[in-house]
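Trainee: no FASTA, just this:
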């Protein structure tokens, strides 16, 4: 059996090829994954996600932990909220933020382990 299009090679492992093709997602899904990873590729946002991974923090506390202004924190939170990565909890006049999905911090920790061996 020949490969698709202009390739002259022979498929030796059709069962493996079929399995791989069946697990592949549509392009829209891969574009969404790419966009999510772009959002997470920012140093400040990675640190912010780590900071709120277990405890809720307000904008002021996040600014203190990260060493950035409240305005910068708010800007980054807006992006993280747009991609549904953080949740907010209003208590009186204060708004507290927390990581919405544990899988995100697991990805960050797995990346750290990969880098550190």
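Mentor: Now that the structure is in, tell me what you want to look at. For clarity, every value in this text was computed on a predicted model and none was experimentally measured.
Trainee: going forward, measure contacts between C-alpha atoms and count neighbours the same way
Mentor: Will do.
Trainee: can you pull out the helices in the protein?
Mentor: 14-23, 27-40, 43-51, 59-66, 70-82, 102-116 (DSSP state H).
Trainee: Which strands and helices lie in contact with the second one?
Mentor: Looking back up the chat, that one is helix 27-40. Counting contacts by 3 or more CA pairs under 8 Å, 6 or more residues apart in numbering; DSSP states H and E, helix 27-40 packs against no other helix or strand.
Trainee: Show me the contact partners of it.
Mentor: Residues outside helix 27-40 that contact it (CA atoms under 8 Å, 6 or more residues apart in numbering): 45-46, 79-80, 83.
Trainee: a markdown table for the helices of the chain, including distance to residue 91 and mean neighbour count?
Mentor: Listed next are those as a markdown table, based on distance: least, CA to CA, whole Å; neighbours: other CA atoms under 10 Å:
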| stretch | distance to residue 91 | mean neighbour count |
| --- | --- | --- |
| helix 14-23 | 44 | 10 |
| helix 27-40 | 28 | 12 |
| helix 43-51 | 19 | 17 |
| helix 59-66 | 13 | 16 |
| helix 70-82 | 17 | 16 |
| helix 102-116 | 23 | 12 |
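Trainee: dropping in the other structure now:
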């Protein structure tokens, strides 16, 4: 096998691998970016433990309701939350097992 052909095969394989993983990397970066904000990270920890409404998060975190709603939209846009309606209230929780595992890893690494 010529050196150029071997290099082409290796380069092609690496490019394919990077292309396949690019979507995964983009998703990981979006998640890391979402959780890089202290309030959003706290929201994720809270919602991973129990179902809460915007008012609950407002009282617990002491953050304006409009900001909590804005942050919740980011979680919803990434399909990370489950929503349940009860009358006019909406309750949210995080049931995505991958995010649960990620949050557990953060807890362990933060010790």
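Mentor: Received, thanks. Predicted model only: the values in this text are computed from it and were never measured.
Trainee: Max pairwise distance over the contacts of helix 27-40 of structure 1: which two?
Mentor: Using CA to CA, the two most remote members of these are 46 and 83, lying 13.7 Å apart.
Trainee: Which residues are in contact with each of the two?
Mentor: With CA under 8 Å, 6+ apart, residue 46 of structure 1 and residue 83 have no common neighbours.
Trainee: Could I get the contacts of helix 27-40 of structure 1 in CSV, plus columns for distance to residue 39 of structure 1?
Mentor: Below are these laid out as CSV (distance: CA to CA, whole Å):
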residue, distance to residue 39 of structure 1
45, 8
46, 9
79, 8
80, 8
83, 8
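Trainee: Where in structure 2 does stretch 78-96 of structure 1 fall?
Mentor: Using TM-score structural alignment, the residues of structure 2 aligned to stretch 78-96 of structure 1 are 73-91.
Trainee: re earlier: got JSON lines for the helices of structure 1, with distance to residue 3 of structure 1 too?
Mentor: Putting the helices of structure 1 into JSON lines (distance: least, CA to CA, whole Å) gives the following:
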{"stretch": "helix 14-23", "distance to residue 3 of structure 1": "10"}
{"stretch": "helix 27-40", "distance to residue 3 of structure 1": "21"}
{"stretch": "helix 43-51", "distance to residue 3 of structure 1": "42"}
{"stretch": "helix 59-66", "distance to residue 3 of structure 1": "52"}
{"stretch": "helix 70-82", "distance to residue 3 of structure 1": "41"}
{"stretch": "helix 102-116", "distance to residue 3 of structure 1": "35"}
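Trainee: OK, contacts around the aligned residue in structure 1 for residue 56 of structure 2?
Mentor: The alignment partner of residue 56 of structure 2 in structure 1, by TM-score structural alignment, is residue 61. By CA under 8 Å, 6+ apart, the contact set of residue 61 of structure 1 is empty.
Trainee: And for residue 46 of structure 1?
Mentor: Per CA under 8 Å, 6+ apart, neighbours of residue 46 of structure 1: 40, 108.
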